[in-house]
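1. What shape does this take:
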Amino acid sequence: MAKIPVFYSFHFNNDVMRVQQVRNIGSIEGNSPTTPNEWERLKRTGDSAVKTWIDNNMKYKRCVIVLIGSDTSTRPWVEYEIKKAWEDGKALLGIYIHNLRCPRSGTSRKGANPFDNFTFNDGSRLSSVIPCYDPNPITAYADIAANIRGWINSAIANKRN
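-> So this is what the prediction gives:
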């Protein structure tokens, strides 16, 4: 079965170890992981370089998955990635990852929905049209592994035209 090309959006510092677990599921083709050193070097080169990196890595992806940890909704690059994905007509979805166990810090608190940060002209929020999945806290990894392909396919089928 062919892997679905996706772009992962997440808070690097807090959630990189949780995100790696999602990458290891293997049923999807995500953007290549960036090491902490590469990400820090990229950020030091300036906003323009970060935007170019995001734009290039998102370009041929069918879906953008926002992996939501405790502070994801406050991250400016996550906001940029959501806005870009929406403007480019990409499929979007969110998955709460706070219950995936990080080897350094364990689980974390559930973060706010980052799609609540975007409001349409009629006052409704982007979160009213973008699904966010909150896996079972006891079996979070297994729940994500069993459902992620379906969640992605549903987002692609239902994306805005």
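2. going forward, measure contacts and count neighbours with C-alpha atoms only.
-> Fine.
3. buried stuff in stretch 93-107?
-> Neighbour counts over stretch 93-107 (16 or more other CA atoms under 10 Å) mark Leu93, Gly94, Ile95, Tyr96, Ile97, His98, Asn99, Leu100, Arg101, Cys102, Thr107 as buried.
4. what does it contact?
-> 15, 17-19, 63-70, 108-111, 130-135, 137-138, 140-141, 151-152, 155 (CA atoms under 8 Å, 6 or more residues apart in numbering).
5. Among the residues you listed, name the ones in strands.
-> Members of the contacts of stretch 93-107 lying in strands (criterion: DSSP state E): Cys63, Val64, Ile65, Val66, Leu67, Ile68, Cys132, Tyr133.
6. before we move on, the earlier item: please pick the buried ones from the contacts of stretch 93-107.
-> For the contacts of stretch 93-107, a burial check counting by 16+ other CA under 10 Å picks out 15, 17-19, 63-70, 108, 110-111, 130-135, 140-141, 151-152, 155.
7. what about stretch 3-20, start to end distance?
-> Start-to-end span of stretch 3-20 (CA to CA, to the nearest Å) is 17 Å.
8. out of the buried residues of stretch 93-107, which are inside strands?
-> Mapping those onto strands (DSSP E) picks out Leu93, Gly94, Ile95, Tyr96.
9. how near is the last one to Val22?
-> Distance of Tyr96 to Val22, given as CA to CA: 11 Å.
10. Residues contacting the helix or strand where Lys84 lies, please?
-> Taking DSSP states H and E as the definition, one finds Lys84 inside helix 76-87. Helix 76-87 has contacts (CA under 8 Å, 6+ apart) with Ser9, Phe10, His11, Ile54, Val64, Val66, Thr72, Ser73, Ala91, Leu92, Pro114, Phe115.
11. For these, work out which two are farthest apart.
-> Greatest spacing in those, by CA to CA: His11 and Ala91 (19.7 Å).
12. And the two? Which one has more around it.
-> Higher neighbour count among His11 and Ala91: Ala91, with 24 against 21, using other CA atoms under 10 Å.
13. another one to check against the first:
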Amino acid sequence: MARKCFYSFHYKPDNWRASKIRNIGTVEGNKPASDNDWETVTNGGDAEIRKWIKDQMKGRSCTIILAGSGTANRKWINYEIKEAWDSNKGVVVIYIHNITNSKGEQSNKGANPLYYVTHGPTGKRLSTIAKAYDPPRTTSKGVYSYIEDHIEDWIEEAIEIRKNND
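-> Got it, this is the predicted structure:
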């Protein structure tokens, strides 16, 4: 049975790449907001955005951060990571910079989004606890195939890591 996961990604530059990964089919993901729905949510301000994120995460066991060149340290990406971790969900980063966009272009690898989020009273960076995967392939097709072959294991590992780090 496919795990239910929440996908987090930087919409504007990576929505095409993220869509490819979301369509792998081995993971049941949250439905992306249409442009009109997202505009309605954002017009409600930060409180409405936080509520939308929490609602989207309900019933999910893991958050998958699809990291492109500019994903790390964005306000809402950080919030989604923290919300997932604080809700006892697994958290895993998958780099997607080598997946092509709608123009057939790859991008540069960005920083690890987990580095910018801390956990617990000591402020330990999540990058020292949770994992980030950079598929060891250079072609979009190769990266896609590698993710397809490993995503289920990465999710299970992320859930286990979270269980063992309260």
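14. just to revisit the earlier point, out of the contacts of helix 76-87 of structure 1, which are inside strands?
-> Per DSSP E, those map to strands at Ser9, Val64, Val66, Ala91, Leu92.
15. hang on, the earlier thing: could you dump the ones in strands among the buried residues of stretch 93-107 of structure 1 to CSV with distance to Pro5 of structure 1?
-> Formatted as CSV, those follow (distance: CA to CA, whole Å):
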residue, distance to Pro5 of structure 1
Leu93, 14
Gly94, 16
Ile95, 16
Tyr96, 20
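16. hmm, back to that, how big is the offset of the helix holding Lys84 of structure 1 relative to structure 2?
-> Taken over the aligned residues, the distance from helix 76-87 of structure 1 to structure 2 averages 0.7 Å (mean CA distance after the TM-score superposition for structure 1).
17. Let me know the angle separating that helix from strand 91-96.
-> Interaxial angle of helix 76-87 of structure 1 relative to strand 91-96 (axes from the mean of the first three to the mean of the last three CA atoms, to 10 degrees): 140 degrees.
18. how near is the most centrally placed residue in structure 2 to Ile147 of structure 2?
-> Nearest to the mean C-alpha position of structure 2, by CA atoms, centre = their mean, lies Ile65 at 1.5 Å. Going from Ile65 of structure 2 to Ile147 of structure 2 by CA to CA gives 13 Å.
19. Need the contacts of helix 76-87 of structure 1 in TSV (columns: distance to Arg125 of structure 1).
-> Formatted as TSV, the contacts of helix 76-87 of structure 1 follow (distance: CA to CA, whole Å):
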residue	distance to Arg125 of structure 1
Ser9	19
Phe10	20
His11	21
Ile54	24
Val64	18
Val66	16
Thr72	17
Ser73	14
Ala91	16
Leu92	14
Pro114	10
Phe115	7
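20. Arg160 of structure 1: which of the residues you listed is nearest?
-> The shortest approach to Arg160 of structure 1 among the contacts of helix 76-87 of structure 1 belongs to Ala91, at 7.5 Å (CA to CA).
21. show me what contacts the residue lying closest to that closest one once chain neighbours are set aside?
-> Leaving aside its chain neighbours, Ala91 of structure 1 sits nearest to Cys63 (4.5 Å; criterion: CA to CA, 6 or more residues apart in numbering). Contact partners of Cys63 of structure 1, counting by CA under 8 Å, 6+ apart, are Pro5, Val6, Phe7, Lys90, Ala91, Leu92, Leu93, Ile152, Ala155, Ile156.
22. Kindly report the same for Ala91 of structure 1.
-> Counting by CA under 8 Å, 6+ apart, Ala91 of structure 1 touches Arg62, Cys63, Val64, Ala85, Ile152, Ala155, Ile156, Asn158, Lys159, Arg160.
23. Just give me the match in structure 2 for the third one.
-> Read that as Val64 of structure 1. In structure 2, the residue paired with Val64 of structure 1 according to TM-score structural alignment is Thr63.
24. measure that match to Ala130 of structure 2 for me?
-> Per CA to CA, Thr63 of structure 2 is found 11 Å from Ala130 of structure 2.
25. Find residues that contact each of those two.
-> Listed as contacting both Thr63 of structure 2 and Ala130 by CA under 8 Å, 6+ apart are Val91, Val92.
26. Show residues contacting the helix ranked longest in structure 2.
-> Once structure 2 is assigned using DSSP state H, the helix that runs over the most residues is helix 140-163. Helix 140-163 of structure 2 has contacts (CA under 8 Å, 6+ apart) with 21, 24, 26-27, 61-62, 64, 85, 88-92, 96, 98-100, 106, 129-131, 135-137.
27. ok, now stretch 41-56 of structure 1?
-> Stretch 41-56 of structure 1 has contacts (CA under 8 Å, 6+ apart) with Glu81.
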